[in-house]
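Participant: no sequence on this one, just coordinates:
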């Protein structure tokens, strides 16, 4: 059974491999390394053989968190691992009394948008021409999830 555990900078090379497989325009090693700073948290998704198959990176400031990156190796996608990783990420943030989780996603990433909506995220806006594509640029959809019911809109 897959397991979600905190990551350390020592696992950076493993994260980079997953990142390069999962994203058409992956972050480089320096960008991933910069996400081990003071305001960041990382969770890894490990398979039965203790191999990293996915990860999430959150930036947490006060009562707000931003999902900076989440990915699962393409060979492991469609098996519920992305949902498991995101649910564990949300549970971790709730335990820290984070009130809202923000994210941005490519408008063309229908499977991710479907997962986010299924877990209660709502669309809050967009960023025009935010992501690189082979044909140029595409928009980002902004989404958020309120993590505690007592938050006023």
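Facilitator: Nice, thanks for sending it over. Just so it is clear, the structure is predicted and the values come from calculations on it, not from any experiment. Residues are numbered from 1 along each chain as shown.

Participant: only C-alpha atoms for contact and neighbour calcs from this point on.
Facilitator: Fine.

Participant: got the contact list for the lengthiest helix in the chain?
Facilitator: As assigned by DSSP state H, the longest helix anywhere in the chain is helix 81-95. Here helix 81-95 makes contact (C-alpha atoms under 8 Å, 6 or more residues apart in numbering) with 2, 4, 43-45, 54-56, 65, 70-72, 101, 115, 147-148.

Participant: which parts of the chain are strands?
Facilitator: Under the criterion DSSP state E, the chain contains strands at 3-6, 40-46, 52-61, 64-72, 100-106, 122-133, 136-146.

Participant: which strands and helices lie in contact with the third one?
Facilitator: Using 3 or more C-alpha pairs under 8 Å, 6 or more residues apart in numbering; DSSP states H and E as the contact test, the elements touching strand 52-61 are helix 12-22, strand 40-46, strand 64-72, helix 81-95.

Participant: for comparison:
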């Protein structure tokens, strides 16, 4: 596995993965905006054939970071790639002086919530009816981790 920052020419591939697995996916424009924002970063994870299989987008300002978007290709889910991506990110953030990481997740996304708990995140708040997907409203859970 190789984990590295993505360039603008690669975010289209990540957007395709995101759209295929996430009901609240980012568009390619969202990813390009992140690339062009000095406080936002995108890490991609690649398999042994150098094929992009997922990514994590985050912002970092002073001692706080926020996970903005995470996706792993459906055929690669359950293989530990998201954990590898997060652990790489934790190391990166620790080295840059970050002490607190936040993220938000749909309350019905049980696999993601379980992963985040396993990685040391705790629920700190709930936002009622925050997500609208296919005409249905879902709560958002705000989670945090100290590093």
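Facilitator: Perfect, I can see it now. Just so it is clear, the structure is predicted and the values come from calculations on it, not from any experiment.

Participant: that older thread, can you lay out the helices and strands packed on strand 52-61 of the first structure as CSV showing mean neighbour count and distance to residue 125 of the first structure?
Facilitator: Formatted as CSV, these follow (neighbours: other C-alpha atoms under 10 Å; distance: least, C-alpha to C-alpha, whole Å):
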stretch, mean neighbour count, distance to residue 125 of the first structure
helix 12-22, 18, 25
strand 40-46, 21, 24
strand 64-72, 20, 15
helix 81-95, 18, 21
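
Participant: closest to residue 127 of the first structure out of the ones you listed?
Facilitator: Residue 127 of the first structure sits nearest to strand 64-72 of all these, at 15.0 Å, using C-alpha to C-alpha.

Participant: check the fit of that closest one onto the second structure and give the mean distance.
Facilitator: Once the two models are superposed, strand 64-72 of the first structure sits on average 0.5 Å from its counterpart in the second structure (mean C-alpha distance after the TM-score superposition for the first structure).

Participant: contacts for that strand?
Facilitator: Against strand 64-72 of the first structure from outside (C-alpha under 8 Å, 6+ apart): 18-19, 22-23, 53-60, 81-82, 86, 93, 98-104.

Participant: ok now the longest helix of the first structure, how far from the chain's centre?
Facilitator: On the basis of C-alpha atoms, centre = their mean, to the nearest Å, helix 81-95 of the first structure sits 10 Å off its chain's mean C-alpha point.

Participant: what does stretch 83-98 of the second structure give?
Facilitator: Computed by C-alpha atoms, centre = their mean, the chain-centroid distance of stretch 83-98 of the second structure equals 12 Å.

Participant: in the first structure, what stretch matches that stretch?
Facilitator: Aligned by TM-score structural alignment, stretch 83-98 of the second structure corresponds to residues 83-98 of the first structure.

Participant: was I right to think residue 147 of the first structure contacts residue 100?
Facilitator: Yes - with contacts counted by C-alpha atoms under 8 Å, residue 147 of the first structure reaches residue 100, the gap being 5.3 Å.

Participant: turn the helices and strands packed on strand 52-61 of the first structure into a markdown table, including distance to residue 110 of the first structure.
Facilitator: Putting these into a markdown table (distance: least, C-alpha to C-alpha, whole Å) gives the following:
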| stretch | distance to residue 110 of the first structure |
| --- | --- |
| helix 12-22 | 15 |
| strand 40-46 | 22 |
| strand 64-72 | 14 |
| helix 81-95 | 14 |
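
Participant: roughly how far apart are residue 139 of the second structure and residue 81 of the second structure?
Facilitator: 26 Å (C-alpha to C-alpha, to the nearest Å).

Participant: can you check residue 98 of the second structure too?
Facilitator: Applying C-alpha to C-alpha to residue 98 of the second structure and residue 81 of the second structure gives a distance of 23 Å.
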